[in-house]
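[1] Requesting a structural model of the entry that follows:
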Amino acid sequence: MKAIYPGSFDPITLGHLDLIERSSNLFKSVIVLVAVNSEKQYLFSLAERIKLIKNSIQHLRNVEVDSFSGLTVNYAKQHNAKTIIRGLRAVSDFERELQMAQINHSLKPDIETLFLATASEYSFLSSSVVKEVARFGGAVEHLVPLSVAKALREHYQSLLS
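    Next comes the predicted model:
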């Protein structure tokens, strides 16, 4: 069975990576689906986000990366995926994620949403927090894959030049 793990991944964190690894053990195939939203401002371009994810998942043979603009359930249907993976860090995530799952179910009842609780060591972690720490020169190597930490450091150093 195939599953999709959608998100903006700007940038991918160790929390995301944990969910991807765990999903790869549950499903025959997992697609990390990178969001394309022209109304949102991203730190990294779509190509950069895809590259950073691919660098981070090289060890996972049944995981691929793709991008899509539109409804995730439409992508899932087009790619014969029956499950959308969503991570929950805290109770505050649940309401928004439940609403999205219910909307998706109303659109495509044959596609299920699976909620995975984030590992406790990553429950505080978000891409926004990582960017904030990196922007002010804080260490992020314990929050993101090393290639992402390097990309963040280079991005913020280039702004100072």
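
[2] Please make it C-alpha for all contacts and neighbour counts, starting now.
    Will do.

[3] which secondary structure elements does the helix or strand that contains residue 51 contact?
    Element membership for residue 51, per DSSP states H and E: helix 46-56. Helices and strands touching helix 46-56, by 3 or more Cα pairs under 8 Å, 6 or more residues apart in numbering; DSSP states H and E, are strand 29-35, strand 63-68, helix 146-160.

[4] Those into JSON lines, with extra columns for distance to residue 48 and mean neighbour count?
    Converted to JSON lines, the helices and strands packed on helix 46-56 look like this (distance: least, Cα to Cα, whole Å; neighbours: other Cα atoms under 10 Å):
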{"stretch": "strand 29-35", "distance to residue 48": "11", "mean neighbour count": "22"}
{"stretch": "strand 63-68", "distance to residue 48": "12", "mean neighbour count": "17"}
{"stretch": "helix 146-160", "distance to residue 48": "9", "mean neighbour count": "15"}
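
[5] Please give the structure of this sequence too, so both can be compared:
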Amino acid sequence: MAVYPGTFDPFTPGHRDLVARARVMFDRIIVLLAVNADKQPAAEAPARAVLVRDAIPAAWDNIEVDSWTGLTTTYCLRRGATVIVRGVRTAADLHYEYQLAAMNEQLGIQTVWLPARPHLAVISSTAARAYRSARSQPRT
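    Model prediction:
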């Protein structure tokens, strides 16, 4: 079993693609909505979880959506997951993810990185939020 953590604010086509690719690599994937006090998501975790569930086809029956406040490795250990799946869009992402992976490995959890597909790599949750915000502004 593997865990794919993130704030998913919002859940982008890149996130969905990563789930699609990971679900054939592992018998079970938990898409874990991380509750991070340092971030100010547009919606609370339960509302984001509904949006993620709605974005995942019902036929993908090996996908679970959950939320968690705390270290992802603690969640993995409690659930019996042995792998964390992470997407990587840029070299800067890889540098940051390498540091996390090294810490997670010390706690007994392996990390698998999946590169973003080129046409999806430009889409980040931050950019998607900015676009959504700009579209919701009244035009003058």
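
[6] List the TM-score for the superposed pair.
    Once superposed, the chains reach a TM-score of 0.93 (TM-score structural alignment, normalised by the length of structure 2), with 138 aligned residues with a Cα RMSD of 1.6 Å.

[7] ok so, going back, would you format the helices and strands packed on helix 46-56 of structure 1 as TSV with distance to residue 116 of structure 1 included?
    Below are the helices and strands packed on helix 46-56 of structure 1 laid out as TSV (distance: least, Cα to Cα, whole Å):
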stretch	distance to residue 116 of structure 1
strand 29-35	14
strand 63-68	17
helix 146-160	23
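
[8] closest to residue 111 of structure 1 out of these?
    Among the helices and strands packed on helix 46-56 of structure 1, the nearest to residue 111 of structure 1 by Cα to Cα is strand 29-35 (14.4 Å).

[9] quick one: that closest one to strand 63-68, angle?
    With axes from the mean of the first three to the mean of the last three Cα atoms, to 10 degrees defining the directions, strand 29-35 of structure 1 sits at 30 degrees from strand 63-68.

[10] With structure 2 overlaid, how far apart is strand 29-35 of structure 1 on average?
    Overlaying structure 2 shows strand 29-35 of structure 1 at a mean distance of 0.3 Å from the equivalent residues (mean Cα distance after the TM-score superposition for structure 1).

[11] Hey, what's the angle from that strand to helix 46-56? Just curious.
    Strand 29-35 of structure 1 and helix 46-56 are oriented at 150 degrees to each other (the same axes, to 10 degrees).

[12] All the helices of structure 2, residue numbers only.
    Using DSSP state H, the helices of structure 2 run over 13-22, 45-55, 72-79, 91-106, 125-136.

[13] nearest to residue 4 of structure 2, of the ones you listed?
    When the helices of structure 2 are compared for distance to residue 4 of structure 2 using Cα to Cα, the nearest one is helix 13-22, at 7.8 Å.

[14] who's in contact with the closest one?
    The contact list for helix 13-22 of structure 2 (Cα atoms under 8 Å, 6 or more residues apart in numbering) reads 4, 8, 29, 31, 55-56, 85, 87, 114, 116-117, 120-121, 123-124.

[15] give me that answer again for 10 Å
    Here helix 13-22 of structure 2 makes contact (Cα atoms under 10 Å, 6 or more residues apart in numbering) with 2-4, 6, 8, 12, 23, 25, 28-31, 52, 55-57, 60, 63, 85-89, 112-125.

[16] Those residues, buried ones only, as a ChimeraX selection?
    To isolate the buried ones among the contacts of helix 13-22 of structure 2 in ChimeraX, judged by 16 or more other Cα atoms under 10 Å, type:
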select :2,3,4,6,8,12,23,28,29,30,31,52,56,63,85,86,87,88,89,113,116,123,124,125
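
[17] For the residue lying closest to residue 105 of structure 2 once chain neighbours are set aside, list the residues it contacts.
    Computed as Cα to Cα, 6 or more residues apart in numbering, the closest residue to residue 105 of structure 2 that is not its neighbour in sequence is residue 111, at 7.5 Å. Contacts for residue 111 of structure 2 were tallied using Cα under 10 Å, 6+ apart; they are 2-4, 82-86, 97-98, 100-102, 104-105.
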